[in-house]
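Trainee: Structure of the sequence below:
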Amino acid sequence: MNFPKKLIAMLALLPAMAFASSGTHPLDRAPERTSMAALQNGAKLFVNHCLNCHSASSMRYNRLRDLGLTEDQIKANLLFSQDKVGGMMTTALRAEDAKAWFGVVPPDLSVIARAKASSGGTGADYLYTYLRTFYKDDTRPTGWNNLVVPNVAMPHVMWEQQGVRTVKMVEEKDPHDETKTVHKFAGFEQVSKGTMTPLEFDEATSDLVAYMEWMAEPAAGTRKKLGVWVIFLMTIFATFAWLLSKSYWKEVK
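Mentor: You can find the predicted model right below:
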């Protein structure tokens, strides 16, 4: 089958288009959170704050047993009334309602941590910075904006925990045109406190991001462990092959 050249060109541009809406704000390094307690807390935060609008349709609730949770714990703490332990993580929000309220349909978050990986950082770095850089902006329909994704359609779902913040901007000369000035981010101003301290909020966000990273590839830990053993065995086989080759050519000489 011959595909039109224009279609091929559009498909080639898809990865770049996915990041077209992102700003130039530098990404912070996401802390390593691999303990079961951190992943369990991240799963709880994900269900309580993300599944209201987003789906994770490639993940079943019962897969959370891999995080050390029992089915009873999943039912008691992580399931909505209409959901089942063996069901997918979906949202009750209808696509048409989301489109009307936010202007876009919230994306599925099943593999968001892998999808947002870029040359500027990992997917975890992207999500960690994004979730921590919301600020109050009354010019936006939702009342919120974001440094990583300017003019973002998503509201700040964890504002009660972080509190309300605004941004401080300073004017500087445009490095490309001295006759113009540009606004540069100079920090946040805390308008009202949240239920968490800044450190507690960063730790909670780290747990949430760690869970989304795990959700994108639950078997990653097993794969890495197997990879170490495969390399070890290949090294042994390569050593025996080298010794055999050395012995063979010695006899030939």
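Trainee: from here on, contacts and neighbour counts on C-alpha atoms
Mentor: Will do.
Trainee: can you pull the buried residues of stretch 85-105?
Mentor: By 16 or more other C-alpha atoms under 10 Å, the buried positions in stretch 85-105 come out as 85, 88-91, 105.
Trainee: now, which of the residues you listed lie within helices?
Mentor: Mapping the buried residues of stretch 85-105 onto helices (DSSP state H) picks out no residues; all lie outside.
Trainee: Need the residues you listed in TSV (columns: distance to Gly227).
Mentor: As requested, the buried residues of stretch 85-105 are arranged in TSV below (distance: C-alpha to C-alpha, whole Å):
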residue	distance to Gly227
Val85	32
Met88	30
Met89	30
Thr90	33
Thr91	36
Val105	38
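Trainee: now, which of the residues you listed sits nearest Pro26?
Mentor: Val105 (26.4 Å; C-alpha to C-alpha).
Trainee: what's around the residue lying closest to Gly86 once chain neighbours are set aside, how many residues?
Mentor: With C-alpha to C-alpha, 6 or more residues apart in numbering as the criterion, Gly86 has its nearest non-adjacent residue at 5.5 Å, and that residue is Asn62. Per other C-alpha atoms under 10 Å, the neighbour tally for Asn62 reads 19.
Trainee: Alongside the first, I'd like the structure of this one:
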Amino acid sequence: MKQMGLLCGLLMALWQPLAGVASEAEVHLDRAPIDTSNQASLQRGARVFVNYCLNCHSAAYMRYNRLVDIGLTEAQIKDNLVLTGAKVGDTMKVVMPAKDAKAWFGAQPPDLTVEARARGADWLYTYLRGFYRDSSRPTGWNNTVYDKVAMPHVLWELQGQQVLKTELKRDAHGHETEVKQLVLDKPGKISPAEYDATIADLVNYMVFMSEPSKGKRLQLGVIVLLFLGLMFIVSYYLKKEFWKDVH
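Mentor: Okay, here's the model as predicted:
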């Protein structure tokens, strides 16, 4: 009986994350236009991240000086992106105490260093564009991707205020289905297209931040493959020369 109880506990532990994945899989995710070779996009995304995300979230495994990999100098980083008393070589740690964050939001905001790898770029892109007004929530905001989210919509001034509207649509057989759609109720400081582009830059930067050495690793991999290809040709003809008199 004890072994059966342990087995049931293990199955329940495995079922919970699988159930969460299944529920998230039902949400339609928009394709994120990711291009980590676009340094201008990465620089714009880094600026948005520092100004809006780093107030509550940390990126404790990312150092400011790694931003030189996206075309910035250390002087530019220090003057434009280090908004606290941190040094360029420090990690991107949040200033807000964890106790205050939990008291204000009900949960401590997660570290975002590898969030793009954990959630995926498409999830982040859809999530950051999916906030809508919901008076039943403590923050006044909800999200189509993450229902009952604790995070407020920090970019609402840029995007504006969306509302979630439900419409009944009837198919050719007369069956009615509910279709939920986000509608912009109050415009923000920028147009919807500009907001989507801003989120694309932000997610692009978060993808880079989750693995900043990926570009160099891929470049080194190509060089190694080219070297091995060249060595194969040399080795092949060298082998033919050594064995040409052996029958």
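Trainee: Tell me the counterpart of the residue nearest to Gly86 of the first structure in the second structure.
Mentor: Counting by TM-score structural alignment, Asn62 of the first structure corresponds to Asn65 in the second structure.
Trainee: Repeat that for Gly143 of the first structure.
Mentor: Under TM-score structural alignment, Gly143 of the first structure pairs with Gly140 in the second structure.
Trainee: Equivalent analysis for Val111 of the first structure, please.
Mentor: By TM-score structural alignment, Val111 of the first structure lines up with Val114.
Trainee: Ile34 of the second structure versus that match, what's the distance?
Mentor: Distance of Val114 of the second structure to Ile34 of the second structure, computed by C-alpha to C-alpha, to the nearest Å: 16 Å.
Trainee: residue contacts, the nearest residue to the match of Val111 of the first structure once chain neighbours are set aside?
Mentor: Closest residue in space to Val114 of the second structure, ignoring its immediate chain neighbours: Ser210 at 4.3 Å, by C-alpha to C-alpha, 6+ apart. By C-alpha atoms under 8 Å, 6 or more residues apart in numbering, the contact list for Ser210 of the second structure reads 113-117.
Trainee: Which contacts among those does the first structure share?
Mentor: Retained contacts for the contacts of Ser210 of the second structure in the first structure, judged by both residues aligned by TM-score structural alignment, their matches' C-alpha atoms under 8 Å, are 113-117.
Trainee: my guess is the match of Val111 of the first structure meets Met209, correct?
Mentor: Yes: using C-alpha atoms under 8 Å, Val114 of the second structure is in contact with Met209, at 7.2 Å.
Trainee: of the two, who's got more company?
Mentor: Between Val114 of the second structure and Met209, Met209 has the larger neighbour count (other C-alpha under 10 Å), namely 26 against 19.
Trainee: Now do the same for that one: its match in the first structure.
Mentor: Looks like Met209 of the second structure aligns to Met215 there (TM-score structural alignment).
Trainee: got it, and Ala193 of the second structure?
Mentor: Under the alignment by TM-score structural alignment, Ala193 of the second structure pairs with Leu199 in the first structure.
Trainee: For Arg133 of the second structure, which non-adjacent residue is spatially closest?
Mentor: Trp141 (4.7 Å).
Trainee: Verify the stated contact: the one you found with His153.
Mentor: Yes: using C-alpha under 8 Å, Trp141 of the second structure is in contact with His153, at 6.5 Å.
Trainee: Which residues are in contact with each of those two?
Mentor: Listed as contacting both Trp141 of the second structure and His153 by C-alpha under 8 Å, 6+ apart are Phe131.
Trainee: could you pull out the strands for the second structure?
Mentor: Applying DSSP state E to the second structure gives strands spanning 59-63, 91-92, 131-133, 141-143, 160-170, 176-187.
Trainee: Would you mind pulling up the elements that the fourth one packs against?
Mentor: By that I understand strand 141-143 of the second structure. If contacts are counted by 3 or more C-alpha pairs under 8 Å, 6 or more residues apart in numbering; DSSP states H and E, strand 141-143 of the second structure sits against strand 131-133.
Trainee: okay, now the residue nearest to Arg133 of the second structure: neighbour count?
Mentor: 23.
Trainee: who's in contact with it?
Mentor: By C-alpha under 8 Å, 6+ apart, Trp141 of the second structure lies in contact with 131-135, 149, 151-153.
Trainee: Please name the nearest non-neighbouring residue to Ala38 of the first structure.
Mentor: Closest to Ala38 of the first structure by C-alpha to C-alpha, 6+ apart is Asp207, at 5.1 Å.
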